[in-house]
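In: following is a predicted model, sequence given first.
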Amino acid sequence: MSVIQTIRDKAAWIIIGAIALALVAFIVQDALQGGGGGLFSGNSTTLGKVNGTSIDFRDFEQRYKMAEENQRAQGYPINDQTRNQIRESLWNEFVEDALMGKVYDKLGITVSDKELGDLLYGANPPQMLRQQFTDSTGVFNAQMAYQAIRSLKKGTPQYNSFWGEYIPALEKGRQREKFTSLIGKSMYVPKWLLEKSNTENSQRSSISYVNVPYSSISDSTVTVTDEDVREYVNNHKEMYKQENERSLVYVTFDAAPSSADSQAVYKTVSDAKDALAAANTVPEIQNVLANNSSETPFFDGYVLSSHMQMGNADTLRKLADGAVFGPYLDGGNYTLAKMVDRRSMPDSVKSRHILIKFNDPQGPSRTDSAAKKLIDSIEAAIRGGASFDSMVVKFSDDAGSKEKGGEYEFASMQFSNLSKEFAEVIFYGNTGDKKVVKVENQSYSGYHYIEVLSQKKIETAYKLAYLSRPVVPSDETVNGASGAAAQFAAESRNLKDFEANVAKRKLNKFPAEVKESDFMIMGLGESREIVRWAFNDAKKGEVAEHAFMVGDKYVVPALVNVFEKGTMSVEKARPLVEYKIRNNKKAENIIKKIGNASTLEAVAQATGQQVLKADSIAFNSTFIPNVGNEMKVLGAAFNKDYQTKISAPIKGEIGVFVIKVDNISAVPNPSFDVKTQQENIQRQMGAMTGYRTIEVLKKAATIKDNRIKFF
């Protein structure tokens, strides 16, 4: 025991030291990695920088949420593609704000409160306001728009969206408009230049030429080395710049529904046919749809014959009441269709109403009985000869229609957006009908006094019930694809194994080039997680440890190459420049064959080609008849020196040319008006130059994009 105690006493400091070192190592590692708010800016919220100005991720996300809410409020679908589009649009907006904000400040380009008021309520209001606050005569009601905007309450989504997103966008758009106009107005085209261009463009040339095509020399006789590629790229660096990119290959394992999966869904839907046929009331139909997990909810309304655009429309129209058709494939669903009812119905209706609300938190304090008593007295007064318009102005709680005499026009497609009781009166009734109905909505309850003023395009409409089930993969199908992908990934831990397993399993391998900002891989779809893996986690030659789910496929990628921003590497540039270098080498061989030949006939004899002609070559053309897009040859065709001697060999796109100019003439342009031409060109340049100036500023800016670290 004493020996053990001695060891404990003397070793205590070693144990304490070891624990201390472990704690220090843990803290330092955490700080370096940036986990949980490390010491060395690991928790940075800098989404990017533009000329040193930071774009904060929190600001970006706040704006993104507002934009997404706005999209959702307008009824647009919110999916991965929409989210990516919003983020990409916002990123471009933040970059332009950071870049142009300083430019606008320096130039004194601002938007005053008065100017903003003119933008919103002036003669040319934004399209959004024009649509919402234009009366039946087509006149924009600025006062109504002003009152609606003033009524927005702070803290509500509508207020935040309007003042936090819409107004700043409107102001920035106006600043951009001023800037581009300022730049555009600076454009000037001198008349002498236009006259010179007109003279040149009227020229026509006829030439004789010999073309020795590069294809006359076999590719196998010309070697292009890595040094050749490197030298060519270094001599043309501006043409062969690259962004930060990754080169991938990937294989896919299909988890789409199999034929057995499709047959199983077909049987499930078929088995529900008798139950749907036996359902005669709306609740019974709704129960059948709910019990069979129908993808399509029951719409207790009618659809006009002319609006039935589905593939089986003719068959469905001919169904007897109560009859069921199907199952049939509608998109990705197996569907049963039951004819519930049919009736005549207008395509559009004009009506007017008076609304008396009760139980409305935002409206007058009124009970149900008080509202009913008031609407009854209004109805009696109107039937007794009182003016409808005066009743609307005095009593109606619908502020949106007060100044229009309570009038609204609705299309049949809007039926489901209206209160059911209101819609049934105006669409199911007749012109001239006058009726009081009670409505209870989520936002308010109330009584409408309604008069149907007119109905147009009356035709047969159908009420149909649809029971539909999507054709989806079974667990067996999904598990099979998932398992195969997982096994492939486990057995392919490097690029060599990846290639071997592709060959062994006879899989299709697909290449892909991706940038940091990419959200999609061509041919694959939304693949942001794969892109993030390639930039954040993977090293060259590595294979993903697990498969990524993309649509109905499991994808296993491998990182083939890493390309940093700058001049292209030999490997990246070779496919782009190899043929050019090869053609240059072929051109040198062809020029040697031509030697000192001083006539086209001698050139043709030395190269085994023919002397050909090209007539009526226009100076402002981009191609030569029967030759193609050979700009160097086209330029030489107007060199008067070549009227007395043949040209030197010209290295073209498809071969080496030697030409002789036979004739240069001119075709007068009597319609040319230098002043009109000057005005047109300056107008076109002015429209384009402002936008291009902003793009040039972006290109010249130092932009650091960290989005790949955040999403």
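Out: Perfect, I can see it now. Treat the numbers as computed from the prediction; the structure is a model and nothing was measured.

In: only C-alpha atoms for contact and neighbour calcs from this point on.
Out: OK.

In: pull the residues that contact the helix or strand harbouring E177.
Out: Assigned by DSSP states H and E, E177 belongs to helix 167-184. By CA atoms under 8 Å, 6 or more residues apart in numbering, the list of residues contacting helix 167-184 from outside reads 104, 109-111, 116, 685-691.

In: another one to put next to it:
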Amino acid sequence: MNLCAKGVTLHAIFQKSESAMAVIEKIRQRVGLVVFLIAAAIVAFLLMDALNTTSRMAGNSPVIGAVDGEKIDYQNYQAKIEQITDNYQNNQMEITDETRMQIREQAWNQEVEETLLRRAYDALGISITKEEMESLFTGDNLHASIKSAAAFQDENGQFSRDKLAQYVKSFTDGTEEGKARQRQWKRFEESVLKDELKQKYTNLIKKAVYVPSWYAKEVYVDKNKKANVNYVFVPYTTIQDTEVSFTDSDLKAYLNKNKEKFKQKDSKTIEYLTFDVIPTAEDSAAARKTVADNLEPFKTSEDAGRFVKIQNSDTPFSDKYMKKDEVSGAVKDSLFSVATGTVIGPYYEAGAYKLVKLIDRKMIADSVKVRQIIKIASDQASATKAKTTIDSLKTVLEKGGDFAALAAQFSDDPTTKDKGGDMGYVKPDAINPDLAKAIFYEHKKGDIFTVPTQQGLYLVQITEANPNAEAVKFATFSKNVEPSEQTRNAAFAKAQQFAGANTTADAFRKAATDQNLIIKKAENIEKNTYNITGLGISEEIATWAFLNEAGNVSSRIFQIEEDLKDGSGRSKTIYVLPMVSGAKAEGTASVDDVRTQLEAEVRKEKKAEKIVAKIGSAADLQAIATATGQEVKSAAELDFNSFSLADLGREPQVQGKLFGLQPSAVSKPIVGDKGVYVVQVTSFTDATPPADLSATKAEIGQPLKQSADFGVIQALTKAAKVDDERYKTRRY
């Protein structure tokens, strides 16, 4: 059962222990003993968690940010990180450095969201009542996650209150599993309460959505009114860049008029040097010698798979049989031609020296048809019972018993038991590895055999198999060519020596030039950046940059790992020496910060002025076309919502002014994104709104209601002042 969820701080559920006791007493009066026990346990856990939450909040946890001045503390944030990490691990998801950073962002967003929502709930008086609590966890209106959880279902797949009671009782059985289930249940409770509160809140917003008839009429007309137009379009490209000029004053004036377009956050720019740790010739020779020294022992080993494991080969052993199209590398062809027991190598490939020994070669099937009986085992007692049952069934089958009937009666697999245990045709990569090994490599058609797995014991029969492809099993002993400690120390010493000798920006740049070192640059590093362009996951460097002023050269050498991208999955170490070369303050960008964008916009303005001057006093489209060297074009059936001109895409300025024109009237020059336009409406096809506007109202209102589910957080966040100061608590 997976009841883990994102979690939420419980608030205003039970203010006093007396409230909890009142809920328990009310449940006792209304339901039976079993349900009462469940309810009592749930309420107790809720109360305990609420008290624990209060206790945590009372500590001296560091502050990592604030929402409109309300502090967010580190301890709650860290608890969320641990909880989300647990969820990843419970779902067997790989946790990489990138994933860890994403988890931190997810935890932070949860903290902000919960703070914003709690304030909204408090302002509106939204809460979960005691009666709703009863209904969700013990009453007739049980939460869907409880009713659908496999752990709470009986043998007929129906929800069982007895199963739920047993589950809750297991919290206090003294085992680690029981404690884990208790923690999981708490998170589930919190998640349900969080979802219920948010559902109430968003429902209020949805109920507030109202589309008046006058607005529905306007939307209907905008969508269905059509315009036929003639127009002249003069592209900015008709004016050469060299024909216009502007000064920094022009750029500043444009910036002042369009401040909202050029908002920026606090950020730093760094310049940095990298010192790669590259294996030397001596490192390569050492790896080759290790492989060569193991050639004879590898040849004479009776168990090649065990040999590569004991000798710490950098290529792990797999006892899988592989067809030719599954084998890669230099020995692909040789493995299918040499005798069993042959050792190939030493040879160099993908950054490693290797030996390969052919263990076996046989014909295997692409897929086989099998049927199974499964007895699930979760502990030693159930494993012993499962073995006894499976052994007895195997004996019956070997004497001619009916596999299908036995599967229907004894198998614990609900997906195959009603089909006589038939799994259909299976491929080795699509089933449990232990099963695949037994089915494809150790048995043949007609065999009946048992396979122990972590889930339990399988009784399997192969009903169809056609071995049609040659496959090999082999072992690889390899040693990667890795930098030695001496090589690593030399690269680090070089970086450290450079840092010690060049402590200013000018010295940093001059020394890099003198030593033919390439200075790289990373811009717009914000407070909590963890992924730096060119460096990848570099949280420590980002933190250092934001805590230092422009011109500072780091006294510390940072270390990152970079994927070799040679197919080996290995990485190389790089030492990084950064320098803060620039800083941007939150607010409107300076001219220098956005000079390129400003120049592009001001250049368009200057070109527009020249085009408008060319148009002059020309009053009809043909005269305008002649004056500007263009032609009169036409467009039909344009509407306000999907407005576009052929090959030009959307032009909002033209769109807005066109539908405000009277038929036959010629517009003044309209400055657009791609050039200057002059438009004449030849005709409008008016749209008459229907008497019944319900369909239009629904079309308008439904998306607004749907957006409440995700848009409310965006709106609350935008309206709040969120200070994210997590970087101050990080070490570098």
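Out: Right, received. Where do you want to start? Keep in mind the model is a prediction, meaning the values are calculated, not measured.

In: returning to what we had before: in the contacts of helix 167-184 of the first structure, which residue is surrounded by the most others?
Out: Highest neighbour count within the contacts of helix 167-184 of the first structure: G690, with 23 neighbours (other CA atoms under 10 Å).

In: with adjacent residues omitted, what lies nearest to that one?
Out: Nearest residue to G690 of the first structure, sequence neighbours excluded (CA to CA, 6 or more residues apart in numbering): T180, at 3.8 Å.

In: quick check: the aligned residue for G536 of the second structure in the first structure?
Out: When the first structure is aligned by TM-score structural alignment, the residue opposite G536 of the second structure is G525.

In: same thing with K633 of the second structure?
Out: Under the alignment (TM-score structural alignment), K633 of the second structure pairs with K613 in the first structure.

In: check contacts around its match.
Out: By CA under 8 Å, 6+ apart, the contact list for K613 of the first structure reads 206-209.

In: so which of the residues you listed hold up in the second structure?
Out: For these, the contacts that persist in the second structure are 207-209, with contact defined as both residues aligned by TM-score structural alignment, their matches' CA atoms under 8 Å.

In: about what we covered before: identify each buried residue in the helix holding E177 of the first structure, please.
Out: 170-172, 174-176, 178-181, 183-184 (16 or more other CA atoms under 10 Å).

In: beyond the helix or strand where the match of K633 of the second structure lies, next helix or strand please.
Out: Taking DSSP H and E as the definition, one finds K613 of the first structure inside strand 612-618. Using DSSP H and E, the next helix or strand after strand 612-618 of the first structure towards the C-terminus is helix 631-636.

In: ok, and what's touching that next one?
Out: 617, 619, 622-624, 642, 647, 650-652, 657, 659.

In: what residues in the second structure pair up with it?
Out: Helix 631-636 of the first structure maps onto residues 652-657 of the second structure, going by TM-score structural alignment.

In: the closest residue in space to M520 of the first structure that isn't next to it in sequence: what's it in contact with?
Out: Leaving aside its sequence neighbours, M520 of the first structure sits nearest to E526 (CA to CA, 6+ apart; 4.5 Å). By CA under 8 Å, 6+ apart, the residues touching E526 of the first structure are 80-81, 519-520, 550-551.

In: so where's the longest helix in the first structure?
Out: helix 2-33 (DSSP state H).

In: among the contacts of helix 167-184 of the first structure, which are located in helices?
Out: Reading helices off the contacts of helix 167-184 of the first structure with DSSP H, I get 104, 116, 685-691.

In: give me the buried positions along whichever strand or helix holds A260 of the first structure.
Out: For A260 of the first structure, the element it lies in under DSSP H and E is helix 259-271. Buried positions in helix 259-271 of the first structure, judged by neighbour count with 16+ other CA under 10 Å: 261-262, 265-266, 269-270.

In: quick one on the thing from earlier: of the contacts of E526 of the first structure, which is the most crowded?
Out: F519 (22 neighbours).

In: for that one, which non-adjacent residue is closest in space?
Out: That would be R528: by CA to CA, 6+ apart, it lies 4.5 Å from F519 of the first structure.

In: so who does the one you found touch?
Out: By CA under 8 Å, 6+ apart, the contact list for R528 of the first structure reads 518-520, 711.

In: equivalent analysis for L661 of the second structure, please.
Out: Applying CA under 8 Å, 6+ apart, we find L661 of the second structure in contact with 667, 680-681.

In: do that again at 10 Å, thanks
Out: 667, 679-681 (CA atoms under 10 Å, 6 or more residues apart in numbering).

In: which of the residues you listed also appear as contacts in the first structure?
Out: Mapping the contacts of L661 of the second structure onto the first structure (both residues aligned by TM-score structural alignment, their matches' CA atoms under 10 Å) leaves 679-681 still in contact.
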